[in-house]
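Engineer: no sequence on this one, just coordinates:
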């Protein structure tokens, strides 16, 4: 896939690792800050699955880091121009189809089903399990975003 110009994209889907990298630091932090500012300003619409809540809160709960739990809750529950879509019947059904079609793990299939059903243009992740998927996947480490 060629470079993705964020000026031409209107709606994106974010994998759980985007939030973790943003909040806990990573080599992608600068880009993610830029991306989340574009979402906050309304230049981009974003969506993620409620599964993201479970995935990103598990580690802070395990470590007893209630401050980080609260920061994540605040980010996910009130971030402007970002929708957190529930895993409803339609998402679960589409996830089952994708899980079998692409041999994805259930959480990955749920994230991808959410991206598809929400009519997003790209799915931003750093998870290589999506390499065989026929959907625009943008990997943070690929430098395909500008």
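Structural biologist: That came through, no problem. Being a predicted model, the structure only gives us computed values, none of them experimental.

Engineer: every contact and neighbour count from this point should use C-alpha atoms.
Structural biologist: Fine.

Engineer: list the buried residues of stretch 101-112.
Structural biologist: Buried positions in stretch 101-112, judged by neighbour count with 16 or more other C-alpha atoms under 10 Å: 103-104, 108-112.

Engineer: and those as JSON lines, adding secondary structure and distance to residue 123?
Structural biologist: Conversion of the buried residues of stretch 101-112 to JSON lines gives the following (DSSP: H, G, I helix; E, B strand; the rest coil; distance: C-alpha to C-alpha, whole Å):
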{"residue": "103", "secondary structure": "coil", "distance to residue 123": "17"}
{"residue": "104", "secondary structure": "coil", "distance to residue 123": "15"}
{"residue": "108", "secondary structure": "helix", "distance to residue 123": "11"}
{"residue": "109", "secondary structure": "helix", "distance to residue 123": "12"}
{"residue": "110", "secondary structure": "helix", "distance to residue 123": "12"}
{"residue": "111", "secondary structure": "helix", "distance to residue 123": "9"}
{"residue": "112", "secondary structure": "helix", "distance to residue 123": "8"}
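
Engineer: comparison target below:
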């Protein structure tokens, strides 16, 4: 059973990097992420992320004046069935503050992890090795999944 099939029926939180790798068709990571986004499209897996992701993915295309890529990111995050962008609610802010108090983690990363916790995600997909392990959300690193393939 592949890593994506093991996530069937679950809520998975995604950090910013997997969206960038997928939408910008990163040569190394796209083959790994294609099955995940296919599972989202067919409703097998549900993805959540924070509004921080929207902020982060739009910066580079806006700097370059790439309105097409801005539109594609907005469509993927805001209009794709199976992808939910969660705002920074009071519960997310409180959880992020607790994560920052317990771990050396930057505010955007704490918000992303808190979104996973508050959104009842079973896993958090990232490529940031600096993020802490959590007892209630399994952190998956894209690079580690790639090595395991």
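Structural biologist: That came through fine. Note that the coordinates shown come from a computational prediction; the quantities given were computed from them, not determined experimentally.

Engineer: care to give me the TM-score?
Structural biologist: Remark: TM-score between the superposed chains equals 0.91 [TM-score structural alignment, normalised by the length of the first structure]; 143 aligned residues with a C-alpha RMSD of 1.7 Å.

Engineer: coming back round to it: out of the buried residues of stretch 101-112 of the first structure, the closest to residue 97 of the first structure would be?
Structural biologist: residue 109 (8.4 Å; C-alpha to C-alpha).

Engineer: so residue 138 of the first structure belongs to a strand, correct?
Structural biologist: Yes. Counting by DSSP: H, G, I helix; E, B strand; the rest coil, one finds residue 138 of the first structure located in a strand.

Engineer: how about it, what's its match in the second structure?
Structural biologist: Matched by TM-score structural alignment, residue 138 of the first structure corresponds to residue 140 in the second structure.

Engineer: ok, now how distant is that match from residue 45 of the second structure?
Structural biologist: Relative to residue 45 of the second structure, residue 140 of the second structure is positioned 15 Å away (C-alpha to C-alpha, to the nearest Å).

Engineer: neighbour count winner among the two?
Structural biologist: Residue environment comparison for residue 140 of the second structure versus residue 45 gives the larger neighbour count to residue 45, 22 against 17, counting by other C-alpha atoms under 10 Å.

Engineer: tell me where the second structure has helices.
Structural biologist: Across the second structure, reading from the start of the chain, the helices by DSSP state H fall at 16-23, 30-41, 51-64, 67-79, 90-102, 107-118, 142-148.

Engineer: give me the buried positions along stretch 52-70 of the second structure.
Structural biologist: Residues 52-54, 57-58, 69-70 are the ones in stretch 52-70 of the second structure that count as buried (16+ other C-alpha under 10 Å).

Engineer: turn the helices of the second structure into CSV, including distance to residue 7 of the second structure.
Structural biologist: Output for those, formatted as CSV (distance: least, C-alpha to C-alpha, whole Å):
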stretch, distance to residue 7 of the second structure
helix 16-23, 16
helix 30-41, 9
helix 51-64, 21
helix 67-79, 20
helix 90-102, 23
helix 107-118, 15
helix 142-148, 13
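
Engineer: hmm, back to that, farthest pair in the buried residues of stretch 101-112 of the first structure?
Structural biologist: Farthest-apart pair in these is 103 and 111; separation 13.8 Å (C-alpha to C-alpha).

Engineer: now for the helices of the second structure, which one comes closest to residue 10 of the second structure?
Structural biologist: So among these, helix 30-41 is nearest, using C-alpha to C-alpha, at 10.3 Å.

Engineer: in contact with residue 130 of the first structure, which residues?
Structural biologist: Remark: with contacts taken as C-alpha atoms under 8 Å, 6 or more residues apart in numbering, residue 130 of the first structure is in contact with 104, 108, 137.

Engineer: make JSON lines from these and add distance to residue 14 of the first structure to it.
Structural biologist: Below are the contacts of residue 130 of the first structure laid out as JSON lines (distance: C-alpha to C-alpha, whole Å):
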{"residue": "104", "distance to residue 14 of the first structure": "17"}
{"residue": "108", "distance to residue 14 of the first structure": "12"}
{"residue": "137", "distance to residue 14 of the first structure": "10"}
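
Engineer: kind regards, and thank you for your time.
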